[in-house]
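> Sequence first, predicted coordinates after that:
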Amino acid sequence: MCGFIGLLKAETKWLDDSERKEFENRNNIIRHRGPDDEGYYEDEHIILGFRRLSIIDVECGHQPITYDDDRYWMVFNGEIYNYLELRESLQKQGMTFSTDSDTEVIIAMFAKKGVDTFSELRGMFSLLIWDKAEQCLYGARDMFGIKPFFYKDSDEGIYFASEKKSLFTESEQIDHEAMQHYFTYQYVPEPMTINKHISKIEPGSYFIKEKGMPLASYHYFQPEFNVKHYEDKDWIERIQSTLDQSVAMHMRSDVPVGSFLSGGIDSSLIVALAKRYHPEIKTFSVGFEQNGYSEIDVAKETADKLEVENYSYIISPEEFVAKLPKIIWYLDDPLADPACVPLYFVAREAKKHVKVVLSGEGADELFGGYNIYREPESLRIFESIPTPAKDLLARVADVLPEGVKGKSFLERGTTPLRQRYIGNAKMFEEAEKQKLLKNYVEENYYQTVTAPFYDQIEHEHPVHQMQYIDMQTWLRGDILLKADKMTMAHSLELRVPFLDKEVFKVAREIPVSKKITNGTTKHILREAASGIVPDHVLNRKKLGFPVPIRHWLKNELYEWAKNLIHESATDHLLEKHVIIDFLDEHCKGKKDNSRKLWTVLMFMLWHQIYIEKMYDISELQEDNTESKLVHI
């Protein structure tokens, strides 16, 4: 897990001293991604910079790395878990190696197979490969988008980077379309960013950039479903064996590996499987003092039954809000998912003991774990209702007052899936955004993001459509974004064994009836976990990372929120009287506006950091907070 920056120059030239210093500063601003080492390569056409977090072949894994008599040069962020198998295969074909790193395996394989290499990699990655002989630049990103990858056209050429902050200039502008989508999704949907001229490389894709030619992108992977029908015992065996192998490969490391542990089935299953290969594995959990917002007790019970060490940390509302500027700075773009805050703290605690952690991201998207996936079954009655009758029911729902029982059911049942489901989070409706945003554009309504994905999957089961939408939006825009940024903030590598190409091959074949059944989600995964994880975890209600912002915004964080709203220099972007009304309604208990308020507040804080420049960046990069570590 590392970070890089590259510049394919617009002019054939060497950088002068000041230009090189600026490039080095761009590289060093992501020092948190790789504090162990740095390296550079430059010729007349390109310059590459790298920050290394040493995980595999600690002594010899320096980057940029070269191969084939200096023809190929590469920078790479991530881990390739099948590198030993690929290395052995390449050696049988006569390829030679000077290191034991997974990095050299990639570049050697590219020298042999070219862009076909990317589809054979089992892992997480973003990378740049410069072919010096052909003066051609290649780049690729892993199939799920686990590792970030940004690019930007400029007068100097095209920049590429692991984090957007490496690409910032004083003249960066807000992309108002991206901002409008942020207030719907609580994140900026890829490939957009909140900045107008900075974009992301798509997951599962690679690009080729020849000198004098536009950047050409191609997909080597797109998620597809391929339903098969087996007996439950066969599904259970396939899931268990594939997950076990994935966890074993994700444990490959030359430094200590631990795991996050919540109260849920996903992390518990990862820990139980990891213990087979590393009996002394350490686990890490966080929670809050507020009743009902902590999974520490459940995590402790799980750790005790699995006989693993567990370290926990209680987050106070004071330090929660104190760390928000730092967290938003590390995120680059505004993100209104409160779960990124406990993730920041649990990563901080884990870093005190290990350099790599396993986590359960991706299980819900692949195995059908979200409660919303049960909705098509609950609305099946509407399939037999004639269209004219459905239209009438829709009009009835429209005139029913808010809060009347049955209104939501009628609205959902008479609204096509592609119009009602845009992913796991939906903050502001279009009518609400029209009142809130001063630069609202009607043509940029939220469905412009999901419509192309629905077109690709329109003949699949509704639950598969929902899973696909989440894989293409929520997973990479929220889940993996915060997972990468919050762990790398502490120079900690996070690995996600569920998001493995072989695990996906199994998950994509599971029928919906094996995922959503008997009143549960992830049914067949729960069956596969039975006997491996403790019983108290198997059918426990999904909580994720519960955060008490609903309570805090009425109490401990009320003054902070009110002050931020008044102080934020966003009057040209937002109608502040609308936001104040939201806050007043929430505090008086008239409505639970906590998530909408949080979406606004995180944007305002982002604006203070990146637009108003109210914070000292050097202070945001440092972390001197005293830890209240509890060893269980």
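Yep, it's here. Just so we're clear, the structure is a prediction, and the values are computed from it rather than from any experiment.

> Going by C-alpha atoms from here, please, whenever you check contacts or count neighbours.
OK.

> Where does the closest residue to residue 440 other than its chain neighbours sit: helix, strand or coil?
Distances taken as CA to CA, 6 or more residues apart in numbering put residue 434 closest to residue 440, at 5.8 Å, once the chain neighbours are dropped. Put simply, residue 434 is helix when judged by DSSP: H, G, I helix; E, B strand; the rest coil.

> Give the burial count for residue 434, as a bare number.
Neighbours of residue 434 under the rule other CA atoms under 10 Å: 16.

> any idea how far it is from residue 591?
Residue 434 sits 20 Å away from residue 591 when distances are taken as CA to CA, to the nearest Å.

> Over to residue 270?
Noted for residue 270: a distance of 38 Å to residue 591, by CA to CA.

> dropping in the other structure now:
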Amino acid sequence: GAPPLVVVFDGQVYNLPQLRRDLHSKLKSYPPVTAPVSPPIDETCQIVACLYEQLGPQCPSRLRGPFAFALWDLRRGYLLLARDRFGIKPLYYARAGGTLIFASEAKAVLAHPLVTPALNLCALPHYLTFQYFPGEESAFKNVFRLPPATCLEARDPSPAQNQGQGPGLHITTTRYWQLKFNPHPDRHLSYYVDFTGRLLKESVRLHADTGLPLGAFLSSGVDSSLIAAMLTVDRGQARTFSVNCAGGRYNELPPAKETALLLRSIHRELEIDSAMFWEALPRAIWYQDEPVADPSAIALFLACRLAAGEIKVVLSGEGADELFGGYTIYRQPASLAPLQALPRPLKQAIKQIALALPEGVKGKNFLLSGITPLERRYFGNALIFSEEEKKQLLNRELFPGGWPPPWEATAPYYRRSRRLDGLTRMQYLDFFTWLPGDILAKADRMAAACSIELRTPFLDHRLVEMAAGIPSCYKIRKGITKYVLRQAASQYLLPEISFRPKLGFPVPTGLWIGRHFANEIRELFRTSPAACYFNSSYLTGMLDRHLQGGADYGRKLWTIAVFMLWHRLYLEKGDTNFPPLP
């Protein structure tokens, strides 16, 4: 009666035709996908089952694309969970009462009667640094994320195999793929430009292979512009979608529209005002499962809603900055090199001088950064609260033994990259922390919340492996970030688009808090849960100084507000019957 293998799969496999050819003889022994059975046989699940029988837990290494899957081998009493190489698709799990519970969403794990929703208090200080909960531990106590490129194996052990784990399942995790950053300075710039263009073109073609309505997000940056251009070449005409937050430092819409006109795409755009943004906020936090205090997540949610009116699959540029060296902070190792090379006694003297300078004096932070080792100054793209600020902010009674500093979370990545140059070490850290913890977490969940699929052509493992070999002198050249990618883009785009400086996505949280959100945020800060975790007077004092113009605490206030809204929805059982958005 029951099949020997059961597979549940979320995601896409872009090399399915190749796998079908390679496994042709093996697949003959499987029921045809057209067999009249219930539930119907999915070809992707069938391919995964066949690969498993050939390769065991290494079977995910043959899959090209984003995925999370579970495979249950009834014959062996064996469970295999696996997640794609970059963590595009989520996969949570928990152990409770000798039971392993797993799901694509944390809220599904929390629905199990053996799981009680509770805050992972020990990791809260890390959230205040990174604006998300880093690593394998989620925001929920005893609920974990399966890391990218990792398999989890679970089986009922014999007494000899139990190895002290106690009754229940024997669980192990292993990586099936490891990205190695190994720059090759002996290769010419043209080699990397040529391979980047060819591999990205192939990846766009594979990611665009769908029978569903298709489009692309388009911003002012080179990443999305190049994806849209390649999609246009592949499809003839594309649908493109752009959003902008009113009141930001600059407007994304005019340059995006200029690119859309050049590509002759069917273009849609949306101006997001503060009321629209705040109305979408609780809903977006609910769909994200965990607090991620990146304000652009809400803008992305609204962009997905805009696109969902016309398409079901959207291509987007996530991953390009981490791969090709796009963040402006990646210039820092070169600018700080003279200070870093100074003898230790001279560094100590500079430190004393810098510390004596008043706050806000130009050059103070530069001097302090220049004499601080990379491992102690760079924790990723977001550094929200310093350790000194956390001492004033957190309720110290909850942490009688203190809390782990942020460099403990980043130390394993710095150890593994210790032989690389400073820029590449920063990339390495961001690739394994910031990318899955923030960028991809918001991308997949915000798209899924709007019933569309977001695909990321830059995160094809063949392209990624090639880009990991680009030397730093080609990542940033003459002060221009993402130099290799911009050169590759110049084959498709005008120079003013290919070489437009990176602007980031402008969400004016500080301005909006001052003009529109102050009362709502003050109310959040006055709740009893806020008083439990934080120093209430410090919170309100920070808000007051922000409103008076004494300092810009926009990102800090936003980080706390997102956490408190998440706490209300998940731990206080707040109302999730959201009214329809206009």
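Right, received. Where do you want to start? Because the structure is predicted, anything quoted here is derived from the model rather than measured.

> TM-score of the superposed pair?
The TM-score (TM-score structural alignment, normalised by the length of the second structure) is 0.92; 555 aligned residues with a CA RMSD of 1.7 Å.

> which residue lines up with the residue nearest to residue 440 of the first structure in the second structure?
Residue 434 of the first structure maps onto residue 391 in the second structure when the alignment is built from TM-score structural alignment.

> What of residue 522 of the first structure?
Matched by TM-score structural alignment, residue 522 of the first structure corresponds to residue 482 in the second structure.

> Was I right to think residue 131 of the second structure contacts residue 290?
No: using CA atoms under 8 Å, residue 131 of the second structure makes no contact with residue 290, being 10.8 Å away.

> Neighbour count: those two, which is higher?
The residue with more neighbours, out of residue 131 of the second structure and residue 290, is residue 131; 29 against 23, by other CA under 10 Å.

> ok, the alignment partner in the first structure of that one - contacts?
For residue 131 of the second structure, the aligned residue in the first structure is residue 186 (criterion: TM-score structural alignment). Each residue near residue 186 of the first structure by CA atoms under 8 Å, 6 or more residues apart in numbering is listed here: 335-337, 425-427, 599.

> what's the answer for residue 547 of the first structure, then?
By CA under 8 Å, 6+ apart, the neighbours of residue 547 of the first structure are 288, 293, 338-339, 342.

> Over in the second structure, tell me which residue corresponds to it.
Alignment note (TM-score structural alignment): residue 547 of the first structure maps to residue 507 of the second structure.

> Ok, residue 404 of the first structure next?
So residue 404 of the first structure corresponds to residue 361, using TM-score structural alignment.

> Looking at residue 270 and residue 591 of the first structure, which one has more neighbours?
Taking other CA under 10 Å, residue 270 of the first structure and residue 591 do not tie; residue 270 has more neighbours (26 against 12).

> The more buried one contacts residue 357, doesn't it?
No: in this structure residue 270 of the first structure lies outside contact range of residue 357 using CA under 8 Å: 10.7 Å.

> shared neighbours of these two, anything?
residue 259.

> mind checking the end-to-end distance for stretch 217-226 of the first structure?
End-to-end for stretch 217-226 of the first structure, by CA to CA: 26 Å.

> Pull out the buried residues from that stretch.
Along stretch 217-226 of the first structure, these residues count as buried under the neighbour rule (16 or more other CA atoms under 10 Å): 217, 220, 225.

> The longest helix along the second structure aligns to what range in the first structure?
As assigned by DSSP state H, the longest helix anywhere in the second structure is helix 189-207. Counting by TM-score structural alignment, helix 189-207 of the second structure falls onto residues 232-250 of the first structure.

> average distance between that stretch and the second structure?
In the superposition against the second structure, stretch 232-250 of the first structure averages 0.9 Å from its aligned positions (mean CA distance after the TM-score superposition for the first structure).

> Give me the contact list for that stretch.
For stretch 232-250 of the first structure, contacts defined as CA under 8 Å, 6+ apart pick out 81-82, 270, 273-274, 277, 358, 495-498, 500, 502-503, 506, 510, 524-525, 527-529.

> coming back round to it: mind putting the buried residues of stretch 217-226 of the first structure into JSON lines with distance to residue 456 of the first structure and secondary structure?
Below are these laid out as JSON lines (distance: CA to CA, whole Å; DSSP: H, G, I helix; E, B strand; the rest coil):
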{"residue": "217", "distance to residue 456 of the first structure": "18", "secondary structure": "strand"}
{"residue": "220", "distance to residue 456 of the first structure": "16", "secondary structure": "coil"}
{"residue": "225", "distance to residue 456 of the first structure": "12", "secondary structure": "coil"}
